[in-house]
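Trainee: Sequence and predicted model, in that order:
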Amino acid sequence: MIQKDASLNVLGTDLAPCSNHPVTGYFRDGHCNTCPQDHGSHTVCAVMTAEFLAYSKYVGNDLSTPRPESGFPGLTPGDAWCLCAARFLQAHDEGCAPRINLSATHQRALDVVNLNILQDHAL
């Protein structure tokens, strides 16, 4: 059985839900929970924008195309999604990072992204 890391956010409080419509998270539990097996660190609760979705597709991770065979509906602007911390940082460096929900962003995101950067993109 996979052991989840403590469900704490970057503010040091209980991790809030990110999204159940569409359902997100490494564990598909609606939260940006993580564990050592989550090599992508799906820990940043990001609210999708058209600009970010186009950027993500351009760099090889198409989040907007539905994949019914995997139960993935495809994301649209306004959807919240547990994003890989490194992808968020990459988008930040390129000037197209989405807004994020700090209370739903797992504290493990801080292993990759500085808190000041996260706060700069907070909703």
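Mentor: All right, it came through fine.
Trainee: Please count neighbours and contacts with C-alpha atoms only from this point.
Mentor: Fine.
Trainee: Report the contact partners of C45.
Mentor: Applying CA atoms under 8 Å, 6 or more residues apart in numbering, we find C45 in contact with C18, C32, A80, W81, C82, L83, I100, N101, L102, A104, T105.
Trainee: Please compare the first structure with the one that follows:
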Amino acid sequence: MSDQKNVHGTTLTQHTLNAGFHKDGFCRTSPNDKRNLTIAATLTHSFLQCEYGDDDYKGLKAGDKTCISAYDFRQAIKEMGPDTAPKVDLNATHDKALNVIGLDELKKYAGKRR
């Protein structure tokens, strides 16, 4: 795990339990992860409404921590606006998320928001 880096270039931290592509709580990826489940998110009601019907989010509720697709994150912002985005833990977000969305954009959603 020590070779896994977050968006700051430091060691990736665990976000939660039993989440992510590898189901180990780390939002890390591999070549088989076509969805890029690299963003460590605390889900919001707005994001879940945007993703309604997506089986990957079935059973989750606002406030739950999970690893989400960088593509879903970007698409939610594009389609529904910035208030849709979940809160992001940058220390637990894998650096491969930067292949899809920029660090400056991710920083807008870091930590606590209103």
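Mentor: In hand now; what should we look at? Because the structure is a prediction, the values reported are computed rather than measured.
Trainee: So after superposing, what's the score?
Mentor: Once superposed, the chains reach a TM-score of 0.87 (TM-score structural alignment, normalised by the length of structure 2), with 107 aligned residues with a CA RMSD of 1.5 Å.
Trainee: Give me the contacts around the top helix by length along structure 2.
Mentor: Using DSSP state H, we find that the single longest helix of structure 2 is helix 70-80. Residues from elsewhere that reach helix 70-80 of structure 2, judged by CA under 8 Å, 6+ apart: 35-39, 47, 50-51, 82-86, 97, 100-101.
Trainee: In helices, which of the residues you listed fall?
Mentor: Those of those lying in helices (DSSP H): F47, C50.
Trainee: neighbour-wise, which of the contacts of helix 70-80 of structure 2 leads?
Mentor: I39 (35 neighbours; other CA atoms under 10 Å).
Trainee: For R28 of structure 2, what is the corresponding residue in structure 1?
Mentor: Aligned by TM-score structural alignment, R28 of structure 2 pairs with N33 of structure 1.
Trainee: Just confirm that match contacts A16, I think it does.
Mentor: No - under the criterion of CA atoms under 8 Å, N33 of structure 1 makes no contact with A16, lying 10.0 Å away.
Trainee: so where do the strands sit in structure 2?
Mentor: Using DSSP state E, the strands of structure 2 run over residues 39-42, 65-68, 87-88.
Trainee: Can you give the distance of the longest helix of structure 2 from its chain's centre?
Mentor: Its chain's C-alpha centre and that of helix 70-80 of structure 2 lie 11 Å apart, by CA atoms, centre = their mean, to the nearest Å.
Trainee: same question, stretch 57-76 of structure 2
Mentor: Between the mean C-alpha location of stretch 57-76 of structure 2 and the chain-wide mean there is a distance of 6 Å, by CA atoms, centre = their mean.
Trainee: what's the answer for stretch 99-108 of structure 1, then?
Mentor: Mean-position distance between stretch 99-108 of structure 1 and its chain equals 8 Å (CA atoms, centre = their mean).
Trainee: With stretch 108-118 of structure 1 instead?
Mentor: Worked out by CA atoms, centre = their mean, stretch 108-118 of structure 1 lies 12 Å from the chain centre.
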